[in-house]
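*Asks:* Below are the sequence and a predicted model; questions follow.
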Amino acid sequence: MTSIRPPTDHKPAQVVVIISNGPGELTTWVKPLVESLHNQLAMRPCEKFARISLRLVLVPCPNATGNEQKAAESWNKFETITSAKNFWNLIFNPKKYGFWPNQGVVVFLGGDQFWSVLLSARLKYKNITYAEWKARWPFWNDRIAAMSPQVKQLLPKKLKQRCVVVGDLMADLQKEAKNNNPLPKGKWIAILPGSKKAKLSVGIPFFLEVADHLLREVPFCNFIIPIAPTTSIKEIIYFSGLNNPISKQYNSKIKNIEQATGKLPWKKLITNQETKIYLIEEHPAHEFISQCDLALTTIGANTAELGALGTPMIVVVPTQHLHVMEAWDGLLGIIARLPILKWFLGLLIGLWRLRKRNYMAWPNISAKKMIVPERIGKINPIEIAIEAKGWLSSPKRLKGQKEDLRALRGEEGAITKMTEEIINLLEN
């Protein structure tokens, strides 16, 4: 039987191209915006013969894990996804990656803003950039969606009219994290070891040992690890084992993984000290993270995510594992790649932070003061366990940090406003 091809007028007339990079941006920015766009517009692939196609282009980024494409594919929201390794091929030969209509909009939602400008110029599409802190290529942006009025103030006077303040895209996370499934009573601690291999190789063995110590300090507390969409339980097991050299420096190991039993539908990680940690594989896990009394995390986009959810946290960077920090982002990664200076990493970070009053966790960066504790240096897991016990033993301190985090969030509705701006560019 001969297959019948749809007529040529079934080709999309317009394209919305999302530009993004790492796991944090995909989860907290891209996913909610994509869902909003599909709710407002008939778009492919959800509507097979719609006149608008929604596509994702991943861009080169040192913060990416390499699993972003697989995670995004699981949503079934994009007609095509172009991997980061094919970005330059797309620039040089767009036709190789499908039919591109004459009209479209490129939306920047993560990575280097230049990639968005470059792709929109190549495709001759309009460009809208979501700017958290600064619009770096304002003359090449048709529209700038700013997180705050401060972003607009930094623009040249003649370009301010291109900018609209939409607010914080993560401000809606708390609203979306409806507690339809309340956690059982007790103290709940979320462990976020990171999603990149370099962070997992440190975070898994370190935080497993913290959990073992903390359970002895605070009996009957409960732990969850939300499995990032760009990693897996298999990787968690790998980085806790002897194949990971860093794991050899810690006593805590994974004894086994148990299947879900009882009321909670999650697998359980059991350490060799009999500590139970629930593994949440559904994405996103905001509904459960937001109910936790405290989170233990490393630096990265997850600190912004926790802040948006109003979850108190302790941010931990154990700098004793310098040789794996070369793949980290920001100042840590830069210094760790320097053959001599990296051995003075702790001292350099201390001096840098004292002189510049800079911070590494997003809530602190945003507030320009210490909102959440940052523990950076040669840290022992038991130190973090004892500090966590102190926080858990002081509901007033936890409430205070939660209120500070909520005060940092912008008004809700940024996703809706961003959606409206994209639609306006498509229509005009």
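*Replies:* Perfect, I can see it now. Numbers count the residues shown, from 1 in each chain.
*Asks:* hey, let's count contacts and neighbours off CA atoms from now on
*Replies:* Noted.
*Asks:* hmm, who's touching the longest helix along the chain?
*Replies:* The longest helix of the chain (DSSP state H) is helix 197-217. Applying Cα atoms under 8 Å, 6 or more residues apart in numbering, the external contacts of helix 197-217 come out as 65, 191, 193-194, 221, 223, 236, 239-240, 244, 246-247, 250-253, 271, 273, 275, 296, 298, 318, 321, 324-325, 327-328, 381-382, 384-386, 388-389.
*Asks:* Presented hereafter is structure B, for comparison with structure A:
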Amino acid sequence: MTPVDILILSNGPGEVTTWVRPVVKALREQLGNNREEVRVSVVLSPCPNASGKEAAIALSYPEVDRVQAAEHFWQFLLWGKTFENWDWRDRGVIVFLGGDQFFPVVISKKLGYRTVVYAEWEARWHNLIDRFAVMNPELTAKVSPKYIHKFTVVGDLMLEAQKQLKTPNSQLSTPNSALSTPNSALSTPNSALSTPNSALSTPNSALSTPNSVLSTHNSALSTPNSALSTQHGLNAPLPLTALIGILPGSKAAKLTQGVPLFLAIAEYIHSKAPQTKFVIPVAPTLDLPTLASFADSQKNPFVETFNFSGASLVVPEQSHQKPILKTGKGLNVELHQENPAYDLLSDCSICLTTVGANTAELGALGVPMVVLLPTQQLDAMRSWDGLPGLLANLPGLGSTFAKIINWLFLRRKGLLAWPNIWAKAEIVPELIGKLHPEEVGEMILDFLTHPEKLADIRNKLKSVRGESGAADKIAQIVSEELRTWSN
């Protein structure tokens, strides 16, 4: 085989972990591991959501040979030279997995390579790109017949999580597993939480305003003295055994409110059901001291906003033990740094998460979730993509822009979690507003006490997640483009 280069163009943390990882794995499976024949390079472009650790993460993938960080991108785009002055083979393919679709157009002219663009929602530059791997057939509807031969529907790359599971997920096949509750026989299919037409999914509900969903009277959130706290006696603990995942995000804009809120919810649930356990799959772009700092009232004022007791990082001396966040009320939350943490997530009865790629991965795994976006302070949320993200992070004026952008967002909010976007209906709850730990905790306890509701969500997730295989199809397209050199 004539030596070839495959150049992956990507940008943010979500793309690097959920797109690049499965694609480079699939490329090696199809093209082999002989680096003298096939070399895989990753070049990152700037992203407002980047943590600065994306290059190290990409370089950690065994399938990747070399990586250039985002700070050196513009000189590469303009002059075609990398910071380390990489050599390039005569033949190659550029695979676009995040950034601006114009980047592969420019770079391909400099390197003389073929181009493959993965497109979720929009495909551009039809006349200048060689092949498009698109998420769904809708993207081909407006394509000129002149270019339709370039388009292949490959599916959603975010669904590759289910393919990477190492062990069978018993929760997916046994809806009532890992839950021990005397009320398991109860069946409430018409619950407001388990149907897409619930109060949580209506555009005019309290969810669409900066005020919390807590005013909706059909939800478990509206009953702080609900049957959950009385069925075994007012102060009797609930006999629930469950593993609950906590995914507060990876960026400061989300962690500032997310860490204290999510941990305060965990404390509340644990106070009612002491046998519940909690884990945080730590994002690969986040180190433990930084994560812990968001639970420290001296460093994060939102700890007091949510009446959270605070937490400190405890790193055990024994290597076989997991580090923990120990809260002021004595709750130990295990921190897991394996990546990806799909096997761990698959063991969870339910997860608390924020918007982002996490929802796609949980949906692909069939794990029930509640998606939280607290707005206790409108200018705290600044992790939007594109121009809104740039405006919200401007020095001086950023706070004002953030308030305006978030206010507009809350007024026009559509579906945010990926499984809901796939289904075009709210199959997992999205709670947006001035969220309070006790009321969200009651919702989680209601789910755990009624496992048929969790089973309903699992079934719906399985029905909308589609089939994995997008990475393999993209690798096949790349293989076809490499073969064009011999024609």
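*Replies:* Received, thanks. Here the structure is a predicted model, which means the values were calculated and not measured.
*Asks:* Please state their TM-score.
*Replies:* TM-score of the superposed chains, computed with TM-score structural alignment, normalised by the length of structure 1, equals 0.87; 409 aligned residues with a Cα RMSD of 2.7 Å.
*Asks:* follow-up on the earlier one: residue range for the longest helix of structure 1 in structure 2?
*Replies:* Aligned using TM-score structural alignment, helix 197-217 of structure 1 spans residues 252-272 in structure 2.
*Asks:* buried residues in the matching stretch?
*Replies:* Within stretch 252-272 of structure 2, the residues that count as buried by 16 or more other Cα atoms under 10 Å are 252-272.
*Asks:* Mean deviation, that stretch versus structure 1?
*Replies:* Here the mean offset of stretch 252-272 of structure 2 against structure 1 after fitting is 1.5 Å, by mean Cα distance after the TM-score superposition for structure 1.
*Asks:* thinking again about what came up before, orientation of the helix or strand following the longest helix of structure 1 relative to helix 197-217 in degrees?
*Replies:* Later in the chain than helix 197-217 of structure 1, the nearest helix or strand by DSSP states H and E is strand 222-226. For strand 222-226 of structure 1 against helix 197-217, the angle by axes from the mean of the first three to the mean of the last three Cα atoms, to 10 degrees is 170 degrees.
*Asks:* Report the distance from the helix or strand following strand 222-226 of structure 1 to the chain centre.
*Replies:* Counting by DSSP H and E, the element after strand 222-226 of structure 1 in chain order, helix or strand, is helix 233-240. Relative to its parent chain, helix 233-240 of structure 1 has a centroid offset of 20 Å by Cα atoms, centre = their mean, to the nearest Å.
*Asks:* Have a look at how far, on average, helix 233-240 of structure 1 is from structure 2.
*Replies:* Looks like 1.4 Å for helix 233-240 of structure 1 (mean Cα distance after the TM-score superposition for structure 1).
*Asks:* What is the corresponding segment of structure 2 for that helix?
*Replies:* The aligned range for helix 233-240 of structure 1 is 288-295, by TM-score structural alignment.
*Asks:* Give the buried residues for that stretch.
*Replies:* By 16+ other Cα under 10 Å, the buried positions in stretch 288-295 of structure 2 come out as Leu288, Leu291, Ala292, Ser293, Phe294, Ala295.
*Asks:* residue contacts, the fourth one?
*Replies:* Taking Cα under 8 Å, 6+ apart, we find Ser293 of structure 2 in contact with Lys299, Asn300.
*Asks:* could you redo the last one with a cut-off of 10 Å?
*Replies:* Going by Cα atoms under 10 Å, 6 or more residues apart in numbering, Ser293 of structure 2 touches Leu255, Thr256, Val259, Lys299, Asn300, Gly310, Ala311, Ser312, Leu313.
*Asks:* now the first one
*Replies:* Taking Cα under 10 Å, 6+ apart as the contact definition, Leu288 of structure 2 lies against Val282, Leu313, Val314, Val315, Pro323, Ile324, Leu325, Leu335, His336, Gln337.
*Asks:* can you do 8 Å?
*Replies:* Leu288 of structure 2 makes contacts with Val282, Leu313, as judged by Cα under 8 Å, 6+ apart.
*Asks:* The third one too?
*Replies:* With contact taken as Cα under 8 Å, 6+ apart, Ala292 of structure 2 is in contact with Ala311, Ser312, Leu313, Leu325.
*Asks:* for those, which one is nearest Glu452 of structure 2?
*Replies:* The shortest approach to Glu452 of structure 2 among the contacts of Ala292 of structure 2 belongs to Leu325, at 31.3 Å (Cα to Cα).
*Asks:* My guess is that closest one contacts Ala311. True?
*Replies:* Yes. Shown here, Leu325 of structure 2 and Ala311 form a contact pair, counting by Cα atoms under 8 Å, at 5.8 Å.
*Asks:* okay, the two: which has more neighbours?
*Replies:* Ala311 (27 against 24; other Cα atoms under 10 Å).
*Asks:* quick revisit: any chance of CSV for the buried residues of stretch 288-295 of structure 2, columns distance to Leu408 of structure 2?
*Replies:* Formatted as CSV, the buried residues of stretch 288-295 of structure 2 follow (distance: Cα to Cα, whole Å):
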residue, distance to Leu408 of structure 2
Leu288, 34
Leu291, 30
Ala292, 32
Ser293, 30
Phe294, 27
Ala295, 29
